[in-house]
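Trainee: Could you work out the structure for the sequence below:
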Amino acid sequence: MKILDRYILITFLRTFFSVFIIFMFIFVLQGVWLYIAELAGKDLDVSVTAKFILYYMPKLIPLVVPLTILLSSIMVFGNFAENYEFAAMKSTGISLQRAMRSLSVFIVGLGIACFFFANNVIPWGEYNFYNLRRNIAKVKPALAIAEGQFNEIGDINIKVEKKTGDRGQFLESVVIHDKNTSKNGNYKVIVSEKGELKSSINSNVLQLELINGNYYEEIVNKDRQKNVNRPHAKSYFDSYIINVDLEILNNEDLDEKNYKGRHSMLNIDQLTYTIDSLEDRRKEDHKVLSKTLFNRTTYNALNSNFEPIKKDTLYTGEILDLFDTSKKVQILNLASNSASSTNQIIDSNKKNFESKAIWLNKHIIALHDKFVLAFACIILFFVGAPLGALIRKGGIGLPMVIAIVLFLTYHFFGIFAKNSAEKGTFSPIIGSWLSTAVMLPLSVYLTSRATNDKGAFEIETILNPLKKLFRIKSKALEESNLELEKNSEAFKTLQEYDNDKLINVIKNYRDFDYTVEYKNSAISILSLRGVTKQELKLAGNLTDQNYIETIRLKNEYEEDSKLALILYVIALIFMIPGRILENNKFPTEGNVLFIIGIVIFVIFIMALIKSFARHSDLYKHLGENKSMNAVLFLLLGLPLYFVFYFIQKIQITKLLKSNTK
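Mentor: The predicted structure is shown next:
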């Protein structure tokens, strides 16, 4: 390895590991804070807490590693550019790609390592973390009676409105559901005004005394006919004591692992097998439903139940006319009942199919996420490295802001896409890859800009191709070569002027209400006197630079504002129908149109901002202080641009007329 490659790699690794440790520490603290309610008051050992953090850390890698790569690359390459180290490299013929070569190899290796980590370590961590949480939740439930919600303690579910006392032992408005292992459902309910926990908090027996309450128990008889009247037993009590044995619960084995059915706990082979099984099961469910619906139509029974009146073989009338009145009624009733029952079956199966589809989509997303992580590491590096070289700023400040903004954009795109894909709005494969696909063209663009020593972003690179697409041509200042007739009085008058007056006519012929023929004739007269056109141009007397600059700014404003108007109309054409389709049970088509409209609207905002800049420059050049405030410009321009465009066009035309008189 060459000295330069070693230097760049070591510099990057120092920054990378420093940033990685900081981000991991921050996210772990956030995770502990998120799950603090599950850890507090459980009297857990340090080893259990350490396991909790250890099992939680792998799931943070898909967040921490891409963010670390992005920030580290911006910081390192920004620092190189800020300290003119890149300038020194380029002076010796070393390009940006050559400087990134050693790091590119490292990042590719890191991406591969992240793939294997996501396939093996993250499922292991998820599996252990989830089971540890389940086991911790069962430890010392006597300490976990929360107010306003049902809490499972042993064989009872208890809810209290308020807890008082130094240990929270006094309870108010107590509701208890006593579970019965032999029957499903709540058959025994106890309600009391007050209650008190009399046993010690550390005791294995929880003694609960209830005061002033009612006891209700539903009696279930083996004879179903006797259950029609809902037999039950009800009694009132002044004091009622419940003892709950917590010894088994408090001796919960925190290392027990008996749940492994979540998609995040599976590797690629397991996910592939599960996805195939879920798809086969879904196909089978569809077949069963279709068969059920077909059987509900009683199509096969029609011929046996109804005998049509025999008529000609070729019959073009109403089918029901083949039957007598009583049979018609039976057929219509049968059709109505069949349609009603079919709708009920479909409605009852709809949510079931939706939940199964979501579960399948989650497995597909989990499968592709393992590959996405590897590619995300590589792509975000090629976003951060050239961006750092372009902004030429190292350290924590600006690079941190840029990295967080970019990563939040990447992350929110991923969350939005995955949530939509889980619900079936679009393919779960697209949902997994969308955020990375968004960053891919950005990485190519930034790398190209940094290689060619261009700015990070120029609006013209986006707007100019659109101007060509919509055939918005740049207007050039029209010049005429016509002159006054030699025998005309106007030409003779010009001949009587001295050179200074003729030069004044050339520069300010519009102020004298002269046409361009006067200017051209004055140039010809001066040429005959030995003053060439080139001399006039070098002296600044050939053209009115102020007027030319005014026309240039006006033309540029018209180009940008016209493009903004076109983009505004196109964005509305996509966004409004998109929302209409989404609200009329076409979510996929509606979302696609709306997203396209949003993208076009963002480009419209770029054109609007640029047109405002031209608008402001034009007014400043003319010495006017009436240029609209930027905020007002945007507030009016965004919702009402189709009106705003024509108003501004009329105002600028009037302004130019008043300034050219």
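
Trainee: From now on I want contacts and neighbour counts done on CA atoms only, so please keep to that.
Mentor: Will do.

Trainee: gap between residue 41 and residue 136?
Mentor: Shown here: residue 41 relative to residue 136, a distance of 11 Å by Cα to Cα, to the nearest Å.

Trainee: the more surrounded of these two?
Mentor: Taking other Cα atoms under 10 Å, residue 41 and residue 136 do not tie; residue 136 has more neighbours (22 against 14).

Trainee: tell me the contacts of the more buried one?
Mentor: 38-39, 42, 254 (Cα atoms under 8 Å, 6 or more residues apart in numbering).

Trainee: so where do the helices sit in the stretch 551-661 of the chain?
Mentor: Here the stretch 551-661 of the chain has its helices, by DSSP state H, counting those that start in this stretch, at 587-621, 630-659.

Trainee: structure for this one too, so we can compare:
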Amino acid sequence: MKIVHRYVLKEHLGPLLFAVSALTSLMMLNFIAKKFPDLVGKGLPWTVIGEFLMLSLPFTLAMTLPMAVLVATLHAFSRFASENEITAFKASGVSMQVLVRPVILSAVVLALGMVWFNDQVMPRANHRLAQLQQDIARVKPTLALNEQVINEVVRGSLYLRAARIESGSNRMHDVTIYDLSDPTTRRSILADSGQLAFSRSGTDLILTLYDGHSMESQANSPQRLQRSFFEEDRIAVRGIAAGLDRGSSNIGYKSDREYTICELNDRVRAAREPRDIAWRRLHLARNPGDSLATPPRERWPLADWYCALQTRLSGIGEVKEAQAATLAGPAAAASLGILRAVQDPPSRNDAPPPDYDSVVLEGLRFEYSSAQSQIDRYRVEIEKKFSIAASCVVFALLGAPIALRFPRGGVGLTIGVSLGVFAIYYVGLLVGESLSDRGLVDPAIAMWAANALLGVVGITLTARLGSEGSTHRGSESSEWWGRLVEGVKTKFARKAA
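Mentor: This is a model prediction of the structure:
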């Protein structure tokens, strides 16, 4: 039996590696098409461009690896069936569940590895990518310029607004520049178009403007306005880019995707304090006599179990309470301020407004919804890291039964089923995340619903392996449909008799 298991895994490994490479390459090509024009031709060394693309790879790999499991499973078992190897296994007394078992076990191992990858590798890569983008933005301002907004080119002295910036170039249209470098003079420049370039040294920014005019006024005589027109004008901004300074960016803020699971869980715990305070005050306001009610708690504390296991394995102590209090931040202080306002309302001499209670309650509702929204946002990211990893097992459960039931499907079956399952799964994730962000669905349910649905289908199909029909062209479903029609006819015939 070990020989059979090794053979199945060997036949599964090749398609898996090919599928990972192909799907990751396709998604990276899409990413490169969007980002490459912003990086090439701007004086950046190729090592920096390569690092930028490599740091973008972990997020892409986290999405494509579960897809590759499904593609590889469909391809491997479809080939077994089409070449009559399944018939040979059955003749040798090997059940289909035993044949599928090594693929499912390997998917479990892969899922555990993906949990570690999503928790440790991907957040760090995302954070380093954000730092690299900040470093590049300081060297090449075009990477930091946004259309239809006022961009700060030089802090406190030079601002630029462009209605449209051509992708992949430094060409701008409908340009407005606000020059505040001289406190005694206010100068505005409007141009039909413009070009951004750097000097040969790479440290000075050269703004070339076309078909425009400038307006200048003195602070001591604001009623006078000097206006001049030009066909071409150049503005030199000295020392704006002294070269790529790696490691100089100090990003204090992290997005949700830049935190590990335990860091996200710490922030969930910290946000519970202001939420619970607001909830208790709201509950007591509606039910004055009920002081023993407990605030709502999150279900399925998967992150708590994972972090407890990680703490035990690494030998690190529990998170200090002071750290959680620091993470709570101003939200807890705001809730405590509202709590004091409810406990100590204004005295009669202060003549409180008639709608004082409603204002306080509205503030409590806002504090509760704000803290709960923050908790839900963090929990969505936590559950997503686990659910995407678990999808490897779900796709393995789906792939083998479908391939064995349609053995002559070939490449068409692999592509068609893969696209259908991917669409159902990832649309389910997107819809679930949107519903959870709105507070309509619990984050755990939202992120695990697609896994649960496809997992039930996969388990059912895997359990029924070996009960296929006598031919290779969907006879099982045909026979089931025939039995159903025959049963309905018999039932109506008895009623008519």
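
Trainee: which of the contacts of residue 136 of the first structure are buried?
Mentor: 38-39, 42, 254 (16 or more other Cα atoms under 10 Å).

Trainee: Identify the residue spatially nearest to the residue nearest to the spatial centre of the second structure, adjacent ones excluded.
Mentor: Centroid check for the second structure by Cα atoms, centre = their mean gives residue 257 as the closest residue, at 6.4 Å. If the residues on either side of it in the chain are set aside, residue 257 of the second structure comes closest to residue 123, at 5.8 Å by Cα to Cα, 6 or more residues apart in numbering.

Trainee: That neighbour is in what secondary structure piece?
Mentor: helix 122-139 (DSSP states H and E).

Trainee: Tell me roughly how far the one helix or strand residue 9 of the first structure maps to lies from the second structure on average.
Mentor: Assessed by DSSP H and E, residue 9 of the first structure sits inside helix 3-34. Superposing on the second structure and averaging over aligned pairs (mean Cα distance after the TM-score superposition for the first structure), helix 3-34 of the first structure comes out at 1.1 Å.

Trainee: How far off centre is that helix?
Mentor: 26 Å (Cα atoms, centre = their mean, to the nearest Å).

Trainee: That one: what's the following helix or strand?
Mentor: Taking DSSP H and E as the definition, the helix or strand right after helix 3-34 of the first structure is helix 36-39.

Trainee: Assumed the residue nearest to the centre of the second structure was part of a helix.
Mentor: Yes - counting by DSSP: H, G, I helix; E, B strand; the rest coil, residue 257 of the second structure falls inside a helix.

Trainee: Settle this for me: it is touching residue 125, isn't it.
Mentor: No - counting by Cα atoms under 8 Å, residue 125 is not a contact partner of residue 257 of the second structure; they are 9.7 Å apart.

Trainee: Where in the second structure does the helix or strand where residue 51 of the first structure lies align, residue-wise?
Mentor: Assigned by DSSP H and E, residue 51 of the first structure belongs to helix 46-56. Under TM-score structural alignment, helix 46-56 of the first structure corresponds to residues 46-56 of the second structure.

Trainee: rewinding a little: now render the contacts of residue 136 of the first structure as JSON lines, adding distance to residue 551 of the first structure.
Mentor: Supplementary listing: the contacts of residue 136 of the first structure in JSON lines, determined by distance: Cα to Cα, whole Å:
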{"residue": "38", "distance to residue 551 of the first structure": "70"}
{"residue": "39", "distance to residue 551 of the first structure": "72"}
{"residue": "42", "distance to residue 551 of the first structure": "78"}
{"residue": "254", "distance to residue 551 of the first structure": "79"}
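
Trainee: Which of those residues are conserved in the second structure?
Mentor: Among these, no contact is conserved in the second structure (both residues aligned by TM-score structural alignment, their matches' Cα atoms under 8 Å).

Trainee: Which single one of these is nearest to residue 480 of the first structure?
Mentor: residue 38 (84.7 Å; Cα to Cα).

Trainee: and the longest helix along the first structure, what other elements does it pack with?
Mentor: Using DSSP state H to define each element, the first structure has its longest helix at helix 325-391. Packing partners of helix 325-391 of the first structure (3 or more Cα pairs under 8 Å, 6 or more residues apart in numbering; DSSP states H and E): helix 61-82, helix 101-116, helix 268-296, helix 397-422, helix 428-451.
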